[in-house]
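> Just a sequence and a predicted model for now, questions to come.
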Amino acid sequence: MAEPVVADEDHAFGVYIHWPFCLSKCPYCDFNSHVRREPIDEQRFLKAFHTEIGATAERVRDRTVSTIFFGGGTPSLMQPATIAGVLNSIARQWRVAPDVEVTLEANPTSVEATRFRGYRAAGVNRVSLGVQALDDRVLAELGRMHSAREALDAVTIARSVFERYSFDLIYARPNQEPKAWASELKAALGEAGDHLSLYQLTIEAETPFFALHAAGKLRLPDEDTSRALYDTTQEVCAAAGLPAYEISNHARPGGECRHNLVYWRGQEYAGIGPGGHGRLDIDGERHAVATEKRPESWLMRVEGQGHGVVTDDVLTREERSDEFLLMGLRLAEGIDIDRYTKISGRPLDPVRVAMLHEHGLIETTAEGRLRVTLPGFPVLDAVVADLAA
């Protein structure tokens, strides 16, 4: 893991915009994404985005937006004018930092790549491409609608248009071996900018891959091979100057995704759009806010009541501290121990901390941070559960 530079953890505010539509549904995906046969009424959705941004701003008025993220779904199916309209709406409601990071997720197809200059003109300054693999056979198995060549061409266009770009790959795929993955990863690193996201394939409930896996028709690498694939990922990326700063994300120093750091550092963010999630600090309490997931139902809620919120829960101290551990220990920088104590109202259990130290799974830095070690990351869930108990 990298030795990161830790920013001010108390002053950041992110805005997440969810565009819930895709051209097709990938068989491994359990995200809130939907395929529609009829054209999407972008103007109607834009008007609803305006309304929900305004309603959210009324609750958390005095904020400076440091990051904006268009996720999905497939935001690159939106017209650049729609993106510009959302960004203008955000700027009308809140102050926007001069160095705001504005990320848009995009599919690396030739059609969507033609819109990149329009997105840049609208205000997007970082793009994240869902490449997923550099092998046409694997891409077909993953249900992707692009070839490896088309994906690399889109990366080239992104490099020419945006100051910062990233792309995703999926590994620990069926029948994948560490040697082949190392070769594919090295090829990807040759195309990478300052950031790369590398996710192990997981089988999610209610997806086509779940049914195939349950029927024995989809076999993932065994535990030893999965660990070798993970270790290969860490070694190859670190050697290329993109060490992991989070369990699935790699960057050159300064190239980290600032928006995702908002989540992992337990900072404040608004979730706008169908199925958007937020964490808002109101009158000294942290609210966990979520909107209606179904796109058309969300639209009707926003048009009828001025927002799409369906849950708005005040988190208890225990819930906040558990979330802070769960998210913060994903990072190479770990967590500020004093901040944990402030959030939870109690210190971490010294006996449990000592035991995990003894097993080499965590370490404490001279600056008073607790972080997971390289041997600890493959068993991160167990480490977090032990500390939170």
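Perfect, thanks for sending it.
> going forward, measure contacts between C-alpha atoms and count neighbours the same way
Will do.
> Let me know the helix or strand that the spatially most central residue of the chain is in.
With distances taken as CA atoms, centre = their mean, residue 260 lies nearest the centre of the chain, 5.5 Å away. Using DSSP states H and E, residue 260 sits within helix 258-264.
> Mind giving me the packing neighbours of that helix?
Using 3 or more CA pairs under 8 Å, 6 or more residues apart in numbering; DSSP states H and E, the elements in contact with helix 258-264 are strand 13-19, strand 64-72, strand 268-272, helix 317-328.
> can you rerun that using 10 Å?
If contacts are counted by 3 or more CA pairs under 10 Å, 6 or more residues apart in numbering; DSSP states H and E, helix 258-264 sits against strand 13-19, strand 64-72, strand 95-106, strand 244-246, strand 268-272, helix 317-328.
> and it, how far from the chain's centre?
8 Å (CA atoms, centre = their mean, to the nearest Å).
> So which of the helices and strands packed on helix 258-264 is nearest residue 301?
Closest to residue 301 of the helices and strands packed on helix 258-264 is strand 268-272 (CA to CA; 13.0 Å).
> Which residues does the following helix or strand past that closest one contact?
Past strand 268-272, further along toward the C-terminus, the next helix or strand under DSSP H and E is strand 277-282. Strand 277-282 has contacts (CA atoms under 10 Å, 6 or more residues apart in numbering) with 13-18, 56, 59-60, 263, 266-272, 286-293, 309, 311-315.
> Centre of the chain to the edge, which residue is at the far end?
In the chain, the residue that sits farthest from the middle, by CA atoms, centre = their mean, is residue 351; the gap is 33.2 Å.
> Show me which positions of the host helix or strand of that one end up buried.
Element membership of residue 351, judged by DSSP H and E, is helix 350-358. For helix 350-358, the neighbour count (16 or more other CA atoms under 10 Å) marks 353, 356 as buried.
> Can you spell out which helices and strands pack onto that helix?
strand 362-364, strand 369-372, helix 380-388.
> Please compare the first structure with the one that follows:
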Amino acid sequence: MERWQSAGFGLYVHWPFCQSKCPYCDFNSHVSAKVDHDVWRVAFLAEMRRYAELSPDRVLSSIFFGGGTPSLMDPATVEAIIDDAAQLWKIANNVEITLEANPTSVEIDKFQAFKTAGVNRVSVGVQALNDNDLRRLGRLHDAHEARRAIEVSQQVFDRTSFDLIYARQDQTIGQWRSELVEALKLAGGHLSLYQLTIEPGTVFGARYDRGLLRGLPVEDVAAEMYELTQEICSDAGYNAYEVSNHARSGEESRHNLIYWRGGDYVGVGPGAHGRITKGNGERFATTRPLAPTTWLQDVKTNAKLGLEPISREDQAAEFIMMGLRLSEGIDLTDYRAIAGNDLPQQPISELDDLGLVTVADGRLRATASGRLVLNAVLRKLVAG
């Protein structure tokens, strides 16, 4: 059985445009005064057809519109992509079709049109539930719009999620506790909760380097916020099925599970990545140009798709790095099939002795303590 058959096969569509660039964001997003939606629709469909030739006879279990800000897309483009995907691949009966949305009034008013287009799950980028922190995060919506977007999304779509960022500037543990408790009352089954990270190349990164990003919590406080997050979410029935994602049973993001479980996925749009296994079992990484204009020109000229073979060693390392983010961990038999050998026992034993991993029922899992220092755990395992 190929990985895509057990872990799933998905389609990721990257819409690269935003109304403004958030100061913490290091995603491939761009601000543009004008977008020709007809041109982009044609380009997306053309690229999908080329990738479909490399991945025939697949059952598509998920479509994810990410960005950027996909809720700025023309619903007709979203509908055309979904309709074409159904022609290019077999569609699972329970296919999950997610669109990321910002909670501005303009985008909220498009929710029904996106549902009509075929979207059945929406993920709203709330980030904070108070106006002061939203301003500091560079968001264009206010807290009232955030709450309204959550409410309207749940009225329109069967499945919903929203994001929050914590460990923000000057945020106290008590403030985060209150905000998280409110968020859980508002949530519809899924929450993505991310610690604020300062990435190089972002506005926040430049401010931090100049000593101008004050009020960030020290490491011990950020760790306490993480532990508090796990406790409060668990008590509310939202399991931490992944390091930063919490859900009631059955509400997990099926698309993201494809990534974390090592499935195959097609990535279309500027900067989109993919993983495709061909019929002979060889696996390839796919990449696309980052710049929107370059990507459009690439599609227009039918330029060669970027396909890079992934060695068994790199596949195995990726399987560990992605799979241990999940509470279910990784199946050691699957690891052996990918790597061609067993995962070395010594690093596992050392991490087990430290209480950072466990092995049971043929699965390797990071413990709660291990997830706090997951990067260090991964380095130990991948280095052998």
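On my side now, so go ahead. All values derive from a computational prediction rather than experimental measurement.
> re the thing from before, how about the residue nearest to the centre of structure 1, what does it touch?
Taking CA under 10 Å, 6+ apart, we find residue 260 of structure 1 in contact with 14, 67, 69, 246, 249, 267.
> are any of those residues buried, and which?
Counted by 16+ other CA under 10 Å, these give 14, 67, 69, 246, 249, 267 as buried.
> Residue in structure 1 paired with residue 310 of structure 2?
Residue 310 of structure 2 maps onto residue 315 of structure 1 when the alignment is built from TM-score structural alignment.
> Near its match, how many residues? Count them for me, please.
Residue 315 of structure 1 has 15 neighbours, counted by other CA atoms under 10 Å.
> again with residue 31 of structure 1
13.
> what secondary structure does residue 125 of structure 2 sit in?
strand (DSSP: H, G, I helix; E, B strand; the rest coil).
> which one in structure 1 is aligned with it?
So, by TM-score structural alignment, residue 125 of structure 2 is matched to residue 130.
> try residue 77 of structure 2
Taking TM-score structural alignment, residue 77 of structure 2 has residue 82 as its aligned residue in structure 1.
> Residues contacting the helix or strand harbouring its match from elsewhere in the structure, which ones?
Element membership for residue 82 of structure 1, per DSSP H and E: helix 80-93. With contacts defined as CA under 10 Å, 6+ apart, helix 80-93 of structure 1 is touched by 15, 17, 42-43, 45-47, 49-51, 53-58, 60-65, 68, 70, 75-76, 96-97, 102, 104, 115-124.
> Any chance of a markdown table for the helices and strands packed on helix 258-264 of structure 1, columns distance to residue 150 of structure 1?
Conversion of those to a markdown table gives the following (distance: least, CA to CA, whole Å):
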| stretch | distance to residue 150 of structure 1 |
| --- | --- |
| strand 13-19 | 23 |
| strand 64-72 | 21 |
| strand 95-106 | 13 |
| strand 244-246 | 27 |
| strand 268-272 | 31 |
| helix 317-328 | 34 |
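> Tell me which of these sits nearest to residue 256 of structure 1.
When those are compared by CA to CA, strand 244-246 sits nearest residue 256 of structure 1, at 7.5 Å.
> Nearest spatial neighbour of residue 208 of structure 1, chain-adjacent residues omitted?
Residue nearest to residue 208 of structure 1 in three dimensions, not counting chain neighbours: residue 27, with 5.0 Å by CA to CA, 6 or more residues apart in numbering.
> Which stretch of structure 2 lines up against the helix holding residue 351 of structure 1?
The aligned range for helix 350-358 of structure 1 is 345-353, by TM-score structural alignment.
> so how much does that stretch differ from structure 1 once superposed?
For stretch 345-353 of structure 2, the mean deviation from structure 1 after alignment is 1.0 Å (mean CA distance after the TM-score superposition for structure 1).
> I'd like the distance from that stretch to the chain centre, please.
For stretch 345-353 of structure 2, the distance to the chain centre is 30 Å (CA atoms, centre = their mean).
> returning to that earlier point: so which of the helices and strands packed on helix 350-358 of structure 1 is the most packed in?
strand 369-372 (a mean of 22; mean count of other CA atoms under 10 Å).
> Structure 2: matching residues for that one?
Going by TM-score structural alignment: strand 369-372 of structure 1 matches residues 363-366.
> what comes into contact with the matching stretch?
So stretch 363-366 of structure 2 is contacted by 320, 323-335, 348, 351-352, 355-359, 371-374, 377-378 (CA under 10 Å, 6+ apart).
> one more time with 7 Å, if that's ok
Residues outside stretch 363-366 of structure 2 that contact it (CA atoms under 7 Å, 6 or more residues apart in numbering): 324, 327, 328, 329, 330, 331, 332, 356, 357, 358, 359.
> same check, this time on stretch 49-56 of structure 1
86, 89, 90, 93, 272, 273, 302, 306, 307.
> With structure 2 overlaid, report how far it is off on average.
Stretch 49-56 of structure 1 sits 0.5 Å off on average (mean CA distance after the TM-score superposition for structure 1).
> what range in structure 2 matches that stretch?
Under TM-score structural alignment, the match for stretch 49-56 of structure 1 is residues 44-51.
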